[in-house]
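Trainee: Just the structure for this:
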Amino acid sequence: MNIFFNMRGTIVRQIAEDRALAEAAMNPPRRTSSPPRRTSSPPRRTSSPPRRTSSPPRRTSSPPRRPSSSPDDRPSTESVQMNNSSNSGVILDISTLKMAEVDTEVPPLPPRYRFRDLLLGDQTFQNDDRVQVEFYVNENTFKERLKLFFIKNQRSSLRIRLFNFSLKILTCALYVLRVSLDDREDVNGDPCAKCQNNSTADSADINWCVIFWVTRREPVWAIQVTVALISFLETMLITYLSYKGNIWEQIFQISFILEMINSVPFIITIFWCPLRNIFVPVFLNCWLAKGALENMINDFHRAIQRTHSAMFNQVFILICTLLCLVFTGACGIQHLERAGKRLTLFDSFYFCIVTFSTVGYGDVTPQIWPSQLLVVILICVALVVLPLQFEELAYLWMESQKLGGNYSRHRAQTEKHVVLCVSSLKIDLLMDFLNEFYAHPRLQDYYVVILCPTEIDIQVRRILQIPLWSQRVIYLQGSALKDQDLMRAKMDDAEACFILSSRNEVDRTAADHQTILRAWAAKDFAPNCPLYVQILKPENKFHVKFADHVVCEEEFKYAMLALNCVCPATSTLVTLLVHTSRGQEGQLSPEQWQRIYGRCSGNEVYHIRLCDSKFFGEYDGKSFTYASFHAHKKYGVCLIGVKREDNKSILLNPGPRHIMAAPDTCYYINITKEENSAFIFKQEEKHNKGIPVSGLYDAPSRLPVHSIIASMGTVAIDLQNPSPPEESSKLTLPTENGAGSRRPSIAPVLEIADSSAILPCDLLSDQSEDENNQSDEEGSVGSDFVKGYPPNSPYIGSSPTLCHLLPQKAPFCCLRLDKGCTHSSFEDAKAYGFKNKLIIVSAETAGNGLYNFIVPLRAYYRPRKELNPIVLLLDYPPDNHFLEAICCFPMVYFMAGTIDNLDNLLQCGIIYADNLVVVDKESTMSAEEDYMADAKTIVNVQTMFRLFPSLSIITELTHPSNMRFMQFRAKDCYSLALSKLEKIERDKGSNLAFMFRLPFAAGRVFSISMLDTLLYQSFVKDYMIGIARLLLGLDTTPGSGYLCAMKITEEDLWIRTYGRLFQKLCSSSSEIPIGIYRTESHMFSTSESQNSINVPQGEEHRERGESWKEKKAHRNSTTSDQSEHPLLRKKSMQWARRLSRKNVKPSSRAERISQQRLNLYRRSERQELSELVKNRMKHLGLPTVGYDEMNDHQNTLSYVLINPPPDTVLELNDIVYIIRSDPLAHMPEESQTGQPRRNQQDFVSETRDETHL
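Mentor: The predicted model follows:
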């Protein structure tokens, strides 16, 4: 151990000596003969560096000593230092090394060798070696500090430039003052005072003395000298600070030369008094003032961080240049004319203005050649300088028009605006947004700032130049990913930001990625700005979940197309609900169906608190069903949903168990909101006087037709049952006191629901039905279905929905319809033996959005017997990920093929299909020519329309304007009349000008762009997206109902009116009707129809309708069937002929023969198509029986009536849209827990009878 400690002490001493020698070598002490003094400061160098020896000091010059040696045996420190000084020239102060302590005891280990210091840290040891480093020491010099103050620092340099500008303006003002005080006859004893002061008007005789010498008073001279001295010193300082190695470059600058000309002469006059009256062109300081002002403006913009000021700077420079030219010319001509005509300063200014404006009156002109030469020089300078600046200004103006300028901060803070971010702006998208946004009265004062990265389109520019939009729409070219462009749009002050995706892109995923980045950038820049985002693909929706409102295009599209198959024209119903309309479309038409269809299209969804409502305030404490029925009966409004104050979820038709409370928010369908309605309480008095009263729906619209941005007027609503408008042709509801003919089978709607009277929905009885009807369902797989949640969701963010599922997942091979496998040998739809009609979906690829087509059709509330098989006809086979998501659903199959291949259509079972859904293909959404993206789809659908006339084809188009080509008849007089009507409504400014097209009214065509208004309406109605998702089945909220439909049969016609149907549904099954889908026979002109083979069938159908109506003569119906009203039919045909400009002559015998030949030709064409289809079916080995049974039902028209008046007469085959309450909400606790109930069968059968009337 002693040896170890001795060795350790020796090592420590050697390390200390090495450090001391190294420090001494780096900092040698002063060389002196006297012993060095021991101070705390390090040794200083002398003027001459110390001489070193050729060999460096060796480490072994003093060998290590034992700790036991006495201090007497060691040589003294002074002698060692003397020897070292004489040998090597380096003086070492050994006392600074603290060797005394080392000799007496063993020194402690450094911290890195001790475990305690390793844990506690080596702060003391590190502090001894720490060196403080100062940065940017180059800026501490005097020159750099001056440069920082005068040039680099924004605020200080701005103050300096402002002071310099003030000096230059002061010198110009002093020059004007000196000119006004000048006396040309007296030069104050100057050397030329003895010259002849009198000068004539002859330009050849010039008095040069009055040009070189002026009269300058002492105060003016003193101020000018002071200003010149300050300017001179400042110029020298700035020149010194700006020196970069080339002094001549700075000397020959124009600003430096002007400074010398205007300041040095005044400084010389300080030392030479006779030169005090010499002329100095001080007016040239205006150009220096112009430069100082430009620099000051630049510094000011840099200080406030305003980067987009090029246009302002250029205009400012141009104005300053013109002012300087005029001021220089006026002062120069006035001074030179002192030797001539003696013009005043104002005369010279007038001459310059007249000359530069190219007017040239000639009343004031220079007389001597020096002034004339100056005019020539000024004109040449103006011809060179001004065009360049005008060109630069024009270029900046054009660029600013492209970029759109800025939206000022003052406007953003004092006015309200929204920002619309798009990747490319098309005219249709812009007009849809503007028409829908400004259709609301309270948005009339809002501004729309469009932020688009592309240059503005020519058509868009024309639209924005219309005075209606030019004052409220601002186009900015820029990117939402740049904070500068977001600052230009004042995103942080915006009321909302709409971010729309470009649906016409080939790569829709890339378009979604751009939308996501825009949403992130907007949220990062303005966290408090509400975001309204439109996304295309459902798998990208969770990236923008933070947005306030999100609309996924494919989710809504597929869900809407799916509901179109079970609830006809759901797409038309939802489209009309989400468009703002006043219900005035088609009111001037003689067609009855167009008037009522246009009037009911004005219904929208509104909300109000129960305690603030006159519609629903009296139903506080009553059941929801009671409030809905009586509000519709009394006011004509349809209460469809409610939201509790303590719950964020909206409930559609929560059922009779829901008791209305004052804080509840009510959602209802009406023409206008309650706040814009007036109430008339004089109905009974008018009835007593025999005065007929018109209700909301009966009389023609009393409101004038305004533009789309006009504020909504007041609607008068009568409080009792409306009277019939036309000779009592409509039935009225029975009054509350028992008067009238109320049928005893319709029970009253109870105020408070009786638990014993609430019947569970028949949809929960599927298991019992299967048990009772086991013999009928033999061979069917329906009994094997279970209810549950799909185990595999294809994307993140899909709402879980309780569905009918298979007990076990189907193998992927069994999902292929046209190929057999080891589990099944079926190879076509006929072999499967489906009991229900097929639903065929034609799509390009199996995207994740297609999952939302299957879920609503397999929802738990769909009866098992009514489930339709679904066949996916895909251009490209689906991947395993998609198959994994759909293999749990029953009766879902796929097949590779296209709709333009007849064999594929026949193999997938189009003969046995009830609906064919044609989804717009992504690869055809973009076309070189606008509106040509739908060309292939339209032609293919038209072909199927000819081949399979009874098939219901639901088509999605890219452009809504192309729907006029669906089921196109080139010579159809009625279709041409509808085209004229559409143009008339568009000219009136209607948002729903396309609503009268027969394919749209019937729900046969749909464009996703029609749902863009859903996102726009959410700015005013933040609940619209949620209600739309509940209606379409995209979201399922516990206790909320769902949309379904029921058909009116002959057994249901005893109900007679829509109001009685409302009462029947509310009292029996607690269902809320919201509209009617009506189909009428319409005889199109056979001479213009392309498919007239089944016209006799249409006639037969009409005769059957007439005979049935004769049997039901007691029904005073106001049906719009044209055969019932010959006069109305005659007027409508006249109206059609007038609009289409067709002059129909009386038919002659030759025309009848020609018509018969044409019918035979068309019949043979139909037969030819039939033979073609049958031959292909025989070739494929398919039976042709089903094709022979197909009938042509094309001579009909269908339309949707949203919330019709209570006295609307029901007709045969009417389909009523109803919101059915949640079946799970009515389930008893035993059934919810899974316990069987034996008495459920009787309960269910009674419920089913009541539900189906």
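Trainee: use CA for all of it now, contacts and neighbours both
Mentor: Noted.
Trainee: what helices or strands is the strand or helix carrying residue 293 leaning on?
Mentor: Secondary structure from DSSP states H and E places residue 293 in helix 285-303. Contact analysis of helix 285-303 by 3 or more CA pairs under 8 Å, 6 or more residues apart in numbering; DSSP states H and E lists helix 154-180, helix 254-271, helix 310-336 as its packing neighbours.
Trainee: out of these, nearest to residue 1017?
Mentor: Proximity to residue 1017 (CA to CA) singles out helix 310-336 among those, at 37.7 Å.
Trainee: run this one through as well so I can compare:
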Amino acid sequence: MAKEIICVREFKQYLLAMNCRCRGASTLLTNLLHQRRPMDIYHESWQAQYDDGSCNEIYMDKPPAALIGLAFKEAAWIVYIECQVILFGVKTRLLNCEHREILLNPESNYIIKEDDLCVYMCESPREIDDVNALNYTFVRNKLEIMKARRRHYASKSKPDFPMPTASRSSSFRNELLQSIRNSSKLQNLQEQQQQQLETEEAAPLQQLQQAQSNTTLHPSGPPSPTKLLRRSTSNESNRSIPRQIFSLARLPTPRLALLTGSRKLISRLGQLGLDHTDQDESSPLCFLLETPATLEELTIQSTDFLNGHILVCMHHKVSNIFKFIYNLRSPQLKPNELQDIVFLCTSLPTDKTFERVSRFPKVYFMLGDCQHPEDLIKAGVMRAKQVVVMSERECLDQYQRSSDSPAIMTSHLLDLLLKDKPHDASRIVNLVEKSNIRFMHLLQGKDVAEEVDVFYTPAYAAGNVVVDGLLSNVLLSQTYYKPDIVSVIKALCGMPGPLYDKDTAHILMCGTHVRSKLFSHSRHLMLVVMPPLLIDKCFSFLFENLVMDHDVLPLGILRAPDEHMGNELSFVYTNPVSSLIMRRSDKIYVLASPGWNYFSQ
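Mentor: Down below sits the predicted model:
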């Protein structure tokens, strides 16, 4: 019986969805699957930093004696400071469980055990040898010195000089944060106003809107009746979008649960009755509508009621979208983080396709051609936070020679329409053939060779392109000789594991039961803004501050365009060197709790 079943096209959907949730995540994760040597010559300075991070891979090994018995965050700190290796998870054996489970950034009280497997991110096996060579006495002394230094500065309210690697005291940090808290709130003003409008619209049913903070799940059954409500109105069509009441719930049938790739269900494939309609306790959790919507209800003629939504450009009929939507309705997200999704397509989904997605909230369909500017504008492309351009082989017509032709043409049209794109908006283009990425540079005024190294193209380095061809061979080979790597990547993508989508907190504290209050402590991949106190500090300072003070594990940064470095687009820098100085425009890839915010700590 296969332990890992993964389809490249479906895995691609998770990457596309993760890019919407966490910009550049596709580059960060795909690079960890590939093995390659650094470049010999760098034409632009940004490539040196990107190359340093892109050569990292995932390794798993037994913990050395020096790490056994340490709290996870202490082990992560010493491994990075001494070896520039990021320890970001463990594979551990659980009680009453047949398989080991991969835990990403476990709770701070997790202790490294002798029979664990540590999950590392580093450049080569030589760094793993350095970790295994750590001396027990040296590690304990180093940790004691660090803790003593932190206690010393914590006893002061205002240090007289900056600390190179230690975090500032809580009282001093709180004083500074108080002065900038108002400015941080201004950034969320638009979102707060939108929430206020929705609350006013739903005034007669205010009691239903407590789900954002009180959503509860029965340990072994369906969710409580606490729900979230949403109503929107399309001005152009002069009709109301039906109220949507949704909450965390299990996928209603084993057939839908199996589509998520849950290994728990795959292992029972021969015994599972897929036509059985009752909920199975192995079904993954996600946000679902209380009552399935109809296609007529979700087919819209205008997006005037939407702002900051995800626009998905389909070149043919809507198909193969279940996993894309499922990832964006993950229980790892908070209810107010669920973005509206609009599919722009030339024909509506079939009944079978729509049946799979009819329970997902805030999903809409609009008829139109993504290669027509007026249809893109009508679909709200100027107000969308993310625009996803899909590419599928079956969308070709008789005049198109490449399966990527429609996606490339749509991308070029978006270049023209979005010259003054909204703040923090991004575009993600899916390509089938990696060689076609050279056409993504035509509007950047650069000469592009016929053969290009995909990994070093600006569009790929920024996470703006997801290429099927980069995934096919590597997933096949990695599954054969490093199956754990695929499991780690699936965990980082939010794909269900053997314990039906439970997180670290549930596994360690609840066993086989689900307690919704612990979802606030789960850890997943997210991108956060650079805290003001960490600007102009080195990455080792940032690493220690986040790991030791917040139990948040940094994996890398997303660097903004910089004319001095020559990067016209942002680029992903995985596992930066400890001396790298942080900029105000940097964003940080972290494994953190849902909705974690430095300012709220």
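Trainee: And the TM-score between them?
Mentor: With the length set by TM-score structural alignment, normalised by the length of structure 2, the two chains reach a TM-score of 0.70; 470 aligned residues with a CA RMSD of 3.5 Å.
Trainee: sorry, back to before: in structure 2, what residues pair with the helix holding residue 293 of structure 1?
Mentor: Under TM-score structural alignment, helix 285-303 of structure 1 corresponds to no residues of structure 2.
Trainee: Sort out which residues of that helix are buried, please.
Mentor: Within helix 285-303 of structure 1, the residues that qualify as buried are 285-300, counting by 16 or more other CA atoms under 10 Å.
Trainee: For the helices and strands packed on helix 285-303 of structure 1, give me TSV that also has distance to residue 514 of structure 1 and mean neighbour count.
Mentor: Formatted as TSV, these follow (distance: least, CA to CA, whole Å; neighbours: other CA atoms under 10 Å):
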stretch	distance to residue 514 of structure 1	mean neighbour count
helix 154-180	38	18
helix 254-271	51	17
helix 310-336	30	20
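Trainee: any chance of the ones you listed in JSON lines, with distance to residue 904 of structure 1 too?
Mentor: As requested, those are exported to JSON lines (distance: least, CA to CA, whole Å):
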{"stretch": "helix 154-180", "distance to residue 904 of structure 1": "75"}
{"stretch": "helix 254-271", "distance to residue 904 of structure 1": "84"}
{"stretch": "helix 310-336", "distance to residue 904 of structure 1": "63"}
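Trainee: Out of these, the one nearest residue 743 of structure 1 is which?
Mentor: Comparing these by CA to CA, helix 310-336 comes nearest, at 79.1 Å.
Trainee: any idea of the angle whatever helix or strand comes next after that closest one forms with helix 310-336?
Mentor: Using DSSP H and E, the helix or strand that follows helix 310-336 of structure 1 in sequence is helix 345-356. Computed with axes from the mean of the first three to the mean of the last three CA atoms, to 10 degrees, the direction of helix 345-356 of structure 1 lies at 130 degrees from that of helix 310-336.
Trainee: Give me the range in structure 2 that helix 345-356 of structure 1 lines up against.
Mentor: With TM-score structural alignment applied, helix 345-356 of structure 1 matches no range in structure 2.
Trainee: in the stretch 1-150 of structure 2, which spans are helices?
Mentor: Secondary structure of the stretch 1-150 of structure 2 (DSSP state H, counting those that start in this stretch): helices at 8-21, 25-31, 45-54, 72-83, 125-132, 136-154.
Trainee: In structure 2, which residues correspond to the top helix by length along structure 1?
Mentor: Counting residues, the longest helix found in structure 1 (DSSP state H) is helix 369-403. The counterpart of helix 369-403 of structure 1 in structure 2, using TM-score structural alignment, is absent.
Trainee: Mind telling me what residue 604 of structure 1 corresponds to in structure 2?
Mentor: That one, residue 604 of structure 1, aligns with residue 57 by TM-score structural alignment.
Trainee: Which residues are in contact with the closest residue to that match other than its chain neighbours?
Mentor: Among residues not flanking residue 57 of structure 2 along the chain, residue 32 sits closest, at 4.6 Å (CA to CA, 6 or more residues apart in numbering). Residues near residue 32 of structure 2 by CA atoms under 8 Å, 6 or more residues apart in numbering: 54, 55, 56, 57, 58.
Trainee: so how far is residue 573 of structure 2 from residue 32 of structure 2?
Mentor: Residue 32 of structure 2 sits at a distance of 12 Å from residue 573 of structure 2 (criterion: CA to CA, to the nearest Å).
Trainee: where do the contact lists of those two overlap?
Mentor: residue 54.
Trainee: counting contacts, what elements does the longest strand seen in structure 1 pack onto?
Mentor: Assignment by DSSP state E gives strand 1072-1081 as the longest strand of structure 1. Helices and strands touching strand 1072-1081 of structure 1, by 3+ CA pairs under 8 Å, 6+ apart, are strand 638-643, helix 1058-1068, helix 1095-1111, strand 1196-1202, strand 1215-1220.
Trainee: what stretch of structure 2 does the first one fall on?
Mentor: Going back to what we said before, that points to strand 638-643 of structure 1. Using TM-score structural alignment, strand 638-643 of structure 1 lines up with residues 86-91 of structure 2.
Trainee: Superpose on structure 1 and give me the mean offset of that stretch.
Mentor: After superposition onto structure 1, stretch 86-91 of structure 2 sits on average 1.2 Å from its aligned residues (mean CA distance after the TM-score superposition for structure 1).
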